[in-house]
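Student: Predicted structure and sequence below. I'll ask about it afterward.
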Amino acid sequence: AVKIPVTVKCRIGVDEQDPEPALDALTDGVFDAGADALWVHARKAWLEGLSPKENRDIPPLDYNRVYRLKVRKHNEFIGINGGIQSIEEAQKHLGHVDGAMLGRAAYHTPGILAGVDAAFYGVQSEPFDFAALIDAMADYAARHIEQGGRLGHVTRHMVGLFHGLPGARRYRQILSTDATKPGAGPDVLKTAYAAVEFGGAAAEAA
């Protein structure tokens, strides 16, 4: 036994399994073993015929199967995952289950996380300080480069940060080209940020 919470993440089934009895049996075993929560990716996993990448998108989503599981295990924590692209979608799922997981959406468009506190906890925070974030990441990139790394190792995870804002395309272009060049430094990140427009004005980084 351990003193920290134990969670399990699974699919609704594998290959030719019937998701109804298969997921019920797995869930019973998970909670009988003492787990604290079960997160269910609402797709089957096809181990025969699909690659790991294809398994992320090709098997159809079946959110209702996860909802039915929560009805059956109403006293246990059941979270849902798979294809959730926005805070609004997550809120809809929370009408049926205990948690909603943003996976690739949080990676590809991390700016959406700035609205989590207001949407789920009613906390009205100050507008997010993206300039301070860029400065902090530029400092981090400088240290990474000094240790033998490259700027692209850092910036490739920031490409979707300003998705949906004017100038975001130019921001992505700069990071995708200039940041990958040999010898590229943190100034490239600040140049890219300057292309983004907030409320009609170009961004400024210190």
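Tutor: Nice, thanks for sending it over.
Student: CA only for contacts and neighbour counts going forward, please
Tutor: Noted.
Student: can you pull out the strands in the chain?
Tutor: 7-14, 37-45, 77-81, 99-101, 197-198, 201-202 (DSSP state E).
Student: try this one side by side with the last:
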Amino acid sequence: MKHIKRLKDISIASGVGAIIAFGLAGCGESDSTNTAQTIQKQGATVFIEKTSDGSYKIADEFPSNDTRVFLRESDANGVMSERLLSQAEIDKLLQEENAKIDAGTSGLTNSNLSSGNGGLGLGEAILASAAGAIIGSWIGSKLFNNPTYQNSRQGAYNNPSAYNRSVNSFNKASTATSATKAGSNARSGFFGGGSGSGSTQATGG
């Protein structure tokens, strides 16, 4: 779908917004930048759980090759099931959430509607997740520059350990990506041999 491809292109281009949206507590500026780039380039798999009160929480998320959102919910007998949300479902949810943000009725951006401890709808939970930095980046500064959104994000997880697991997994992926780039630069840069010999020839008589 052209629309989806365009949104992905925008998300990659809007690095600053994603960095602010997924600016992780305890990280330095360079770490946050690397983490945001990892999310954008590698993708994220997110598991969202419907709670007993009908709201949604982020149960788990981690870096992956593709960006996917799974929904976990219990039936009338309390049996938990899990399914992958289709792109059409996600698009519909985000369009609805975008309209709420514009109307000032979203718990993500309206401090009077958000307790910071949950009570999020499914679209809100998606935007609060790592996947939201990719598929929801087209909403842009409506979220990323909003302090209520930052508070809502941290309260959107099942528990603090789920949030910490997410932080650690993306930080590790970011560190691995940085190490790979550093190794590649070392082989092809000043210490790779080619540049040095060229420099010697240029300064020789």
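Tutor: Structure received. Since the model is a prediction, treat every value here as computed from it, not as a measurement.
Student: Any idea what the TM-score comes out to?
Tutor: Superposed pair, TM-score by TM-score structural alignment, normalised by the length of the second structure: 0.22. Supporting alignment: 81 aligned residues with a CA RMSD of 6.0 Å.
Student: so who does the residue lying closest to Thr177 of the second structure once chain neighbours are set aside touch?
Tutor: Nearest non-adjacent residue to Thr177 of the second structure, counting by CA to CA, 6 or more residues apart in numbering: Thr38, 7.4 Å away. By CA atoms under 8 Å, 6 or more residues apart in numbering, the contact list for Thr38 of the second structure reads Pro63, Phe170, Ala173, Ser174, Thr177.
Student: what's around the residue nearest to Arg68 of the second structure when sequence neighbours are not counted, how many residues?
Tutor: Residue nearest to Arg68 of the second structure in three dimensions, not counting chain neighbours: Thr45, with 4.8 Å by CA to CA, 6+ apart. Using other CA atoms under 10 Å, Thr45 of the second structure has 19 neighbouring residues.
Student: quick one on the thing from earlier: with distance to Gly29 of the first structure and mean neighbour count added, can I get the strands of the first structure in TSV?
Tutor: Shown next, in TSV, are those (distance: least, CA to CA, whole Å; neighbours: other CA atoms under 10 Å):
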stretch	distance to Gly29 of the first structure	mean neighbour count
strand 7-14	11	18
strand 37-45	11	23
strand 77-81	14	23
strand 99-101	20	20
strand 197-198	50	14
strand 201-202	55	12
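Student: got the ones you listed as CSV, with distance to Ala142 of the first structure columns?
Tutor: Below are these laid out as CSV (distance: least, CA to CA, whole Å):
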stretch, distance to Ala142 of the first structure
strand 7-14, 36
strand 37-45, 38
strand 77-81, 35
strand 99-101, 32
strand 197-198, 25
strand 201-202, 24
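Student: closest to Asp187 of the first structure out of those strands?
Tutor: Nearest to Asp187 of the first structure among these is strand 201-202; the distance by CA to CA comes to 16.5 Å.
Student: Where is the longest helix in the first structure?
Tutor: Counting by DSSP state H, the longest helix found in the first structure is helix 130-146.
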